[in-house]
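Student: Next come a sequence and a model predicted from it.
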Amino acid sequence: MEHYGPETYGELNADIYDEWHAALDPAEAVRSLAELIKEGPAGPVLELAVGTGRVTIPLAAEGIDLWGIDASEAMVARMRAKPGGDRIPVTIGDMADVAPDTEERFAMVFVVFSTFFFLMTQDEQVRCFVNVAGRLRPGGRFVLECPMPDVARYDRNQRVAAHEVGLGQVRLTAVRHDPVEQRFEGQHVLITDSGVRLAPAFMRYAWPSELDLMARIAGLERRARWGGWRREPFRGEGNYVTVYEKPATPAS
């Protein structure tokens, strides 16, 4: 964990991120997010951890007033090099701060994939919820896509998996699980004829009920939880989507 900060993952992985995640089609996420935006109040939308613009750019192409924040200048540079990426205002900073450079209030804030869990402590995750709530307009939504923690995959709290095996390269992940701190500390390992490439990825997972409690602390209410972007039933596995809402009127 030493020297690992909010920007570390992006700074070390920006040049290979799109290649390694090419199988993740953002189309369903973009479609569902666009529908949620239409259902809510009018106003700009903020993505936490915009990365290389995998979701941000196609969503902005729908005519949505989209903003972003990311801790990694290298990831944002990749986004800005893509068509349409340079037109999206992005703040370089910790996503737990949400939007430190503006007083703007947002109709929706969202974070996709497993990125919310890159906030490495429960305190940081709660701080993010509280800051999101403070930036939402009445009736605004906080939408999270998160993976359901699958701790049963870990034998003696560790796991090595092969993701690609070819004539010229092997790509592995090696992960240690800390059940006390609810952390996965992992490395993507790329072995080729020219050497070894390491790409660290550490995260602190949270259970769905824990996310709900964070939302309550922040004054948000859960409106929906689906088993994916198609609004399928949540069955406690895979990636799921939760929609929290800021009440239109403050609770008495």
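Tutor: Thanks, I have it.
Student: rest of the way, CA atoms for contacts and neighbours
Tutor: OK.
Student: which residues of the stretch 101-250 of the chain fall in strands?
Tutor: 106-111, 136-147, 158-165, 169-178, 183-192, 195-204, 221-226, 239-245 (DSSP state E, counting those that start in this stretch).
Student: closest one to Val50 among those?
Tutor: When the strands of the stretch 101-250 of the chain are compared by CA to CA, strand 106-111 sits nearest Val50, at 8.2 Å.
Student: Give the other helices and strands that that closest one contacts.
Tutor: Identification of packing neighbours for strand 106-111 by 3 or more CA pairs under 8 Å, 6 or more residues apart in numbering; DSSP states H and E yields strand 45-48, strand 136-147.
Student: put this beside the first:
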Amino acid sequence: MSLPNHFPAEIARHYDRDHCNQSAAEMERIVAFLRELAFDDTALEFAAGTGRISIPLAQAGIKVSGIELSSAMCAQLQSKPGGDAITLVQGDMATKRIEGEFSLVFLVFNTLSNLTSFEAQSACFTNAAKHLAKGGHFVVENGLPPYANINTRERLRAFACTEEHWGIDEYDFENQQGISHHLWLDANGVRRMALPFRYISPEECDRMAAAAGMTLTARYADWTRAAYDAEAEKHISVWRKE
């Protein structure tokens, strides 16, 4: 299984500025949530990116490893203060194996959907289970399918419209696919990115987790542990390896 790299140097260089809109309080909540689940102080991040979670988690006392497909994103992580504390391996999170077992594997910021086939997403769950110690947890944060668009068959949905950033999702309902179109404007000009994705429901995630030998233990609407209900815009799910 070979995945395309949609995060070359130009995207990686601006990634934190373009995509990291979480407040300091939100970042603290994410780190605290994950820290609590790392019962033996070990964690593995799938799609470690620029290290915006793995570095503060390591600073909280966790021994963190990461798998990241993009060499440019790896370079960004390793260039940051604290980046040298992360054991980072370049590779595909759906198939790459690294040494050791972990009490926590996590995949956040909708990155599961960057795997654009059922097979790749299923393999990701299997790979997470292979890295987990018995009783360890796999945590996924992912957006929900575009239920309203599916019902109306509306193929386009604007999700960002500011002076600096325009964003439109384009859906292919027949194949459970989409493309996120981004346009950023600043003093240096215009940057564009078209990121394909496969939207996936929490229920489909549960089936993939079960096939990999993991059981759902919790599901929330956000990192404050708000109840997951019909008003939720995403899910944060926790599965336990039996």
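Tutor: Structure's in. What do you need? In this text the structure is predicted, and so the values were computed from the model without any measurement.
Student: I'd like the TM-score for the two structures, please.
Tutor: The TM-score (TM-score structural alignment, normalised by the length of structure 2) is 0.89; 235 aligned residues with a CA RMSD of 2.1 Å.
Student: highest average neighbour count across the helices and strands packed on strand 106-111 of structure 1?
Tutor: A comparison of these by mean neighbour count, using mean count of other CA atoms under 10 Å, puts strand 45-48 on top with a mean of 26.
Student: circling back to that earlier point, turn the strands of the stretch 101-250 of structure 1 into JSON lines, including distance to Gly53 of structure 1.
Tutor: Supplementary listing: the strands of the stretch 101-250 of structure 1 in JSON lines, determined by distance: least, CA to CA, whole Å:
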{"stretch": "strand 106-111", "distance to Gly53 of structure 1": "12"}
{"stretch": "strand 136-147", "distance to Gly53 of structure 1": "16"}
{"stretch": "strand 158-165", "distance to Gly53 of structure 1": "24"}
{"stretch": "strand 169-178", "distance to Gly53 of structure 1": "24"}
{"stretch": "strand 183-192", "distance to Gly53 of structure 1": "21"}
{"stretch": "strand 195-204", "distance to Gly53 of structure 1": "19"}
{"stretch": "strand 221-226", "distance to Gly53 of structure 1": "24"}
{"stretch": "strand 239-245", "distance to Gly53 of structure 1": "19"}
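Student: for the ones you listed, which one sits closest to Gly43 of structure 1?
Tutor: It is, among the strands of the stretch 101-250 of structure 1 and with distance given as CA to CA, strand 106-111, at 4.9 Å.
Student: ok, average deviation of that closest one from structure 2?
Tutor: Here the mean offset of strand 106-111 of structure 1 against structure 2 after fitting is 0.9 Å, by mean CA distance after the TM-score superposition for structure 1.
Student: Where does that strand end up in structure 2?
Tutor: Mapped onto structure 2 using TM-score structural alignment, strand 106-111 of structure 1 covers residues 102-107.
Student: Okay, buried residues for that stretch please.
Tutor: Residues Phe102, Ser103, Leu104, Val105, Phe106, Leu107 are the ones in stretch 102-107 of structure 2 that count as buried (16 or more other CA atoms under 10 Å).
Student: Stretch 18-34 of structure 2 too?
Tutor: Met27, Arg29, Ile30, Val31, Leu34.
Student: Against Ser54 of structure 2, how distant is the first one?
Tutor: This means Met27 of structure 2. Look at Met27 of structure 2 and Ser54 of structure 2: by CA to CA, to the nearest Å, they are 11 Å apart.
Student: The fourth one now?
Tutor: When CA to CA is applied, the distance between Val31 of structure 2 and Ser54 of structure 2 equals 9 Å.
Student: now swap in the last one and tell me
Tutor: Look at Leu34 of structure 2 and Ser54 of structure 2: by CA to CA, they are 10 Å apart.
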